[in-house]
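A.B. asks: Here is my input, please return the structure:
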Amino acid sequence: MKRFFDLLLAIAAAVVLALPIALAALMVRLTSPGPALYWSDRVGRHNRIFKMPKFRSMRIGTPAVATHLLQDPKVYLTPIGSFLRKSSLDELPQLWSILVGDMSFVGPRPALFNQDDLVALRTECGVHELVPGLTGWAQINGRDELPIPEKVKLDVEYLRRQSFWFDIRILWLTFVKVIRRDGVSH
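C.D. replies: Okay, the predicted model is just below:
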């Protein structure tokens, strides 16, 4: 049921958002050298590595670490990078990851391939059994600002409470957070 919902919603979103997706890609290409998409190595279900696309908001050559680990993340942003991140438009290419089954609309956010502490704690708690999501319970309860143990605690809560209606609630709360630009630090 969840996979069917993901496919249906991803196809509908891709059709409705085709113009904004095309415009965002064009703006990335026009404002900085390099490709419009950045393919990030992420940890998926069962700790399998997959390539997750995002609109490139950082300059070519930025270290492949979580943004909060960069000494001064703003130095690495492209001219429209901050806007893409604060509006969450950089996340739109992840519709592809949902269509191919690497991600779901709702689940724990996929860890970077080198976030060993996050991956280990999620594995210990059984969260690695879930398909990662475009948004999740931890996302709407702190996003970039959560320490790893708190993030995993919320991921475990999602693992225990997951249902269609809980996913709908998380999607609605995500929409509200994106509109308000809550929890985005860079």
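A.B. asks: CA atoms for contacts and neighbours, from now on please.
C.D. replies: Will do.
A.B. asks: Isn't residue 31 up against residue 77?
C.D. replies: No - applying C-alpha atoms under 8 Å as the test, residue 31 and residue 77 come out as separate, 11.1 Å apart.
A.B. asks: one more to put side by side:
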Amino acid sequence: MLRLFDFIFSLLGLIFLLPLFIFVFFYGLFENGSPLFIQKRVGKNLKPFLLIKFRTMPKYVRSSGTHLIKNIKFSSFGYFLRRTKIDEIPQLWNVFLGDMSLVGPRPCLYNQRKLIYERKKRGVFKVRPGITGLGQISGIDMKTPTLLSKTDQKMIKNMSLYNYFYYILRTIYKIPS
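C.D. replies: Purely as a prediction, here's the structure:
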């Protein structure tokens, strides 16, 4: 049932946000020559997939978790994209393809070994990674892998249609808990 909602909402999002996508793509193309950032991430059942985002940092920045990069240098437009979460819009394509869900644990990198270990232990990889979830709306990031994994596990255990929409609305409208 949730996959059906993912499919419908990602398709609608791709259609309605197409003008914004095109604008950001070309602006990024002129700003740094590479508007999209594509990175291999850990998916459902530990299967790799290519996550797509708008590029927010210069091309020379190494591929790593943002929390692992010292002295982050966002491009001028990239800072705006990151702050407004517009950089996440291309992930709707990942949702449409079935690599991700709108709601689920944020996909990690293969070099985040502690997080992978903690998530394996708690069965988090049994579901598709998501654009948003309980960790995101709770302000928990990948700097705290054990806490994030426990939060992901709690989200998966309590997933329902109500919670699916609740997490999405909390993400969009920053509704207090």
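A.B. asks: Overlay the chains and give the TM-score.
C.D. replies: For these two chains in superposition, a TM-score of 0.94 is obtained (TM-score structural alignment, normalised by the length of structure 2); 176 aligned residues with a C-alpha RMSD of 1.6 Å.
A.B. asks: who has more neighbours, residue 31 and residue 77 of structure 1?
C.D. replies: For residue 31 of structure 1 against residue 77, the residue with the higher neighbour count under other C-alpha atoms under 10 Å is residue 77, and the figures read 21 against 13.
A.B. asks: Quick check: chain neighbours aside, which residue is closest to the more buried one?
C.D. replies: The shortest distance from residue 77 of structure 1 to any residue that is not its chain neighbour, by C-alpha to C-alpha, 6 or more residues apart in numbering, is 4.4 Å, and that residue is residue 58.
A.B. asks: what's the distance between that neighbour and residue 143 of structure 1?
C.D. replies: 19 Å (C-alpha to C-alpha, to the nearest Å).
A.B. asks: now swap in residue 167 of structure 1 and tell me
C.D. replies: To residue 143 of structure 1, residue 167 of structure 1 is 17 Å away according to C-alpha to C-alpha.
A.B. asks: At the geometric centre of structure 2, which residue do we find?
C.D. replies: Here the mean C-alpha position of structure 2 is nearest to the C-alpha of residue 131 (C-alpha atoms, centre = their mean), at a distance of 3.7 Å.
A.B. asks: quick one, what contacts the nearest residue to it once chain neighbours are set aside?
C.D. replies: The shortest distance from residue 131 of structure 2 to any residue that is not its chain neighbour, by C-alpha to C-alpha, 6+ apart, is 5.1 Å, and that residue is residue 102. Residues near residue 102 of structure 2 by C-alpha atoms under 8 Å, 6 or more residues apart in numbering: 6, 10, 92, 95, 130, 131, 132, 168.
A.B. asks: Among those, which lie within helices?
C.D. replies: Among these, the ones falling in helices (DSSP state H) are 6, 10, 92, 95, 168.
A.B. asks: Mind putting the residues you listed into CSV with neighbour count?
C.D. replies: Formatted as CSV, the entries for those read as follows, by neighbours: other C-alpha atoms under 10 Å:
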residue, neighbour count
6, 20
10, 23
92, 27
95, 25
168, 18
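A.B. asks: Give me the neighbour count for residue 7 of structure 2.
C.D. replies: By the other C-alpha under 10 Å criterion, the neighbourhood of residue 7 of structure 2 contains 19 residues.
A.B. asks: now swap in residue 152 of structure 1 and tell me
C.D. replies: When neighbours are defined as other C-alpha under 10 Å, residue 152 of structure 1 has 21 of them.
A.B. asks: so what's it up against?
C.D. replies: With contact taken as C-alpha under 8 Å, 6+ apart, residue 152 of structure 1 is in contact with 118, 121, 122, 127, 138.
A.B. asks: coming back round to it: hang on, the residue nearest to the centre of structure 2 packs against residue 100?
C.D. replies: Yes - taking contact to mean C-alpha under 8 Å, the distance of 7.4 Å between residue 131 of structure 2 and residue 100 places them in contact.
A.B. asks: Appreciated, that's everything.
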